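>>> Pasting the sequence and the predicted coordinates here, then a few questions.
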Amino acid sequence: MRGAVLVLVAVLVCTVVVCRPASAFIDGLLPNGNFEYGPKATEMKGTVVTGKYAIPRWEISGYVEYIKSGQKQGDMLLVVPEGAFAVRLGNEASIKQRLKVVKGMYYSITFSAARTCAQEERLNISVAPDWGVLPMQTLYSSNGWDSYAWAFQAEYGEVEILIHNPGVEEDPACGPLIDSVAIRALYPPRATNRNLLKNGDFEEGPYIFPNTSWGVLIPPNIEDDHSPLPGWMVESLKAVKYIDSGHFSVPQGTRAIELVAGKESAIAQVARTIPGKTYILSFAVGDASNSCEGSMVVEAFAGRDTIKVPYESKGKGGFKRAILRFVAASTRTRIMFYSTFYTMRSDDFSSLCGPVLDDVRLLSLRKP
């Protein structure tokens, strides 16, 4: 009888709170995702890894180096963001790992990468049949390391995550450093009668490493078939930054978006609307408390209507709320946001920053 009561309680809980299905892994680093377990000395030639399976839990191909933090490349000191080791992918080199997942589920991969040589470095990332190309021309943090997110939908119960450097340089070792590869299951939220936009609070998104303070870059939609930020598209040439309240000032909840590349960094979502009906789009604009100072402007669009929201930032946190009232012209209305200006951190003129966007809500206005 007691067991039946417990089952009934569990069913009731799942009715009130959406129960997530059991997954084959725990969100976070992949096995040896930070490469702290390295090859044996007999499977290395200098820094080059010679064994295909020499790095535990990974399979490598091509010119792959095992890099220790503090190692020098000429006059440049190689820094590792997490732990003591990372890998470097030379010409046409790749690393891959097989992982059990839930078929049909959406997942986001987060990994840290640093450019070491060429200005045009890029990375291919794939989970068959999905793949994407992540450009690394723009550095968003001054320490040289950025974390990137990329999403996919699992078509099989076991997938192969592959990160590949397609570059062909004169120096075969010239390629990006890779560290801290993690994964997170995504549960795309739905629009409700309290908010016609999905994931308007940005709480659902990619894994953020707890020991890093530079957020996660979400690439443009043209490079990612499935957005790591459920509900939203990155409709721009540059990425937007996903930030957390553990390292930044966030207006509401624990996650937000920082628009770090001016008009080249925009996010959008298409909402269902009724032609002729009046709607209210509300949102919060602020700064991340990351020394991003000065005059900022966030431009919001709802179909053909627009509003410019100025925000004078002291770089110490804070926000203001804004409202755009509009009449829908069609059954679908595109909601879009971008920052008018480029901004650099006052304490670090090589790090891009920008206004923070959060708590985006769309509601229909009832007639009196």
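The structure has been received and is ready for your questions.
>>> Every contact and neighbour count from this point should use C-alpha atoms.
OK.
>>> Leaving out chain neighbours, which residue sits closest to residue 80?
With sequence-adjacent residues excluded and distances taken as Cα to Cα, 6 or more residues apart in numbering, residue 80 is closest to residue 69, at 5.0 Å.
>>> now the strands for the stretch 251-368 of the chain?
Along the stretch 251-368 of the chain, counting by DSSP state E, counting those that start in this stretch, strands occupy 255-258, 266-272, 278-286, 293-302, 305-314, 319-327, 332-339, 343-345, 348-353, 356-364.
>>> Got another one to weigh against that:
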Amino acid sequence: MKITAVFIAGVFLALASADILQNPDFELPPSNWRANSTTPFFPLDGNGTLPGWTFEGAVEYATAGPNLELTRDGHAIVLGQDGQINQTFTANGDQMQYLLTFTLARRIQNCTSNASLVVSAPDSSAQFSLTQRYGNEPWEVYGHQLGSWGDGESINLVIQSQVVDTDPNSTCWPVVDALSLITVRSLNQDHGNLLRNGGFEAGPSFLNFSNKGVLLDSEPSLTESALQQWTITGTVKYINAKNYFIPEGNSAIEIVSGTSAGVQTVVQLLTEGSNYNLEFMLGDANDSCPGDFTVGVTAGSSIQNFTIHSNGTGSAQKYLLTFTGAGPSPTPISFQSYTTTQREDGVLCGPVIDGVVLHASSGHRANLHSASLTVLLLIALLN
């Protein structure tokens, strides 16, 4: 019996592209701004320009200080009523995915959030809440896939505020800072893994000055997720080896938004009746997050729960789930948290997933081979 070839596809490699956006950290000030200005919030109007960007509505150039904490004590942009900034860039070369990382804060720290940030590009749009639950700083780092372009296409990136209620005087307007835009392209698949991006190495860039990872919100589409080839439920944190414990490689995910949050992918054309092994690492990120983590793992029609106890000091174990291929239909592979965990300071945290590998069971192939030899030997003896 010959094992059907499994869907062959590319994995993705992130290529740093720091020069895609002009003035991504807003450290080049407006043309009419003065460095000795004592105003922490400088309104932008028609009398000045912002290098690399155009703007509309109520937009302010902000300087870090007692009234506003920023990631590097530098400058940022506040988007007020109908405020938006735009930048157009050219997608050169082959078709690639464009992944954006940015920081998001609030102009007024101690108010109830009733505004959000909307990031859009041709054929894509995403909304980000100002509710901060995953860190103890007044800002968060987010990742988002803008889209896929190439061949000299002109792309307009729009970042704007959106009011949730009708009282603009009480709105906590969004503060945007430190954008990083990278491209990712496809490479040949690892021959030892039937999944794409099973090690979570392909995703948005990590900001050098941040040690808190990158938040990825819910995204039901494999082709539109910033975590390449994985859909997201709830919120997960994309973490790196520089600042966290990573079981394998440089990157992993931490499921931070509690029960029902997680990630899922699909694999095509598994052979019906054949056995497959799903291997993965389950652990904690060394971010002071103790507790019992329970993760539900689904592979086709097989579902199994795995529980580890975390001391919050960085550790991981390898697990195995064996299941049977169901034929030509796409086979879902998912990891879902069944627990909600908080640190002593109230920050939400959770289990780390890494090193997800899917391959045909070697025992199954050996049994098939032995059975075939036995049949051939019997035929020879009968003849």
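That came through, no problem. On a predicted model such as this, the values are computed, not experimentally measured, just so you know.
>>> Same list (the strands of the stretch 251-368 of structure 1) but as CSV, adding mean neighbour count and distance to residue 172 of structure 1.
What follows is the strands of the stretch 251-368 of structure 1, written out as CSV (neighbours: other Cα atoms under 10 Å; distance: least, Cα to Cα, whole Å):
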stretch, mean neighbour count, distance to residue 172 of structure 1
strand 255-258, 26, 36
strand 266-272, 20, 36
strand 278-286, 21, 44
strand 293-302, 21, 41
strand 305-314, 17, 45
strand 319-327, 17, 48
strand 332-339, 21, 39
strand 343-345, 20, 34
strand 348-353, 18, 28
strand 356-364, 23, 40
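>>> okay, those in a markdown table with distance to residue 51 of structure 1 next?
Converted to a markdown table, these look like this (distance: least, Cα to Cα, whole Å):
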| stretch | distance to residue 51 of structure 1 |
| --- | --- |
| strand 255-258 | 41 |
| strand 266-272 | 43 |
| strand 278-286 | 50 |
| strand 293-302 | 49 |
| strand 305-314 | 52 |
| strand 319-327 | 53 |
| strand 332-339 | 47 |
| strand 343-345 | 43 |
| strand 348-353 | 38 |
| strand 356-364 | 45 |
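>>> so which of those strands gets nearest residue 64 of structure 1?
strand 348-353 (29.0 Å; Cα to Cα).
>>> Residues touching that closest one, excluding its own?
Contact with strand 348-353 of structure 1 is made by 139-142, 258-261, 292, 342-345, as judged by Cα atoms under 8 Å, 6 or more residues apart in numbering.
>>> Please, where are all the strands along the stretch 51-200 of structure 1?
59-61, 64-68, 72-73, 76-77, 85-89, 94-100, 106-114, 122-127, 130-135, 145-153, 158-164, 177-186.
>>> Is it possible to get a markdown table of those strands that adds mean neighbour count and distance to residue 351 of structure 1?
Conversion of the strands of the stretch 51-200 of structure 1 to a markdown table gives the following (neighbours: other Cα under 10 Å; distance: least, Cα to Cα, whole Å):
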| stretch | mean neighbour count | distance to residue 351 of structure 1 |
| --- | --- | --- |
| strand 59-61 | 19 | 33 |
| strand 64-68 | 21 | 25 |
| strand 72-73 | 11 | 23 |
| strand 76-77 | 10 | 19 |
| strand 85-89 | 25 | 23 |
| strand 94-100 | 17 | 29 |
| strand 106-114 | 24 | 14 |
| strand 122-127 | 19 | 19 |
| strand 130-135 | 18 | 17 |
| strand 145-153 | 25 | 11 |
| strand 158-164 | 18 | 26 |
| strand 177-186 | 24 | 19 |
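>>> To residue 218 of structure 1, which of those lies closest?
Among the strands of the stretch 51-200 of structure 1, strand 145-153 sits nearest to residue 218 of structure 1 (Cα to Cα), with 5.4 Å.
>>> what's the angle from that closest one to strand 130-135?
Going by axes from the mean of the first three to the mean of the last three Cα atoms, to 10 degrees, strand 145-153 of structure 1 is angled at 160 degrees with respect to strand 130-135.
>>> And the strands of the stretch 51-200 of structure 1: which comes nearest residue 25 of structure 1?
Taking Cα to Cα, strand 94-100 is the member of the strands of the stretch 51-200 of structure 1 nearest to residue 25 of structure 1, at 7.4 Å.
>>> mean shift of that closest one relative to structure 2?
Per the superposition on structure 2, strand 94-100 of structure 1 and its aligned residues are separated by 1.5 Å on average (mean Cα distance after the TM-score superposition for structure 1).
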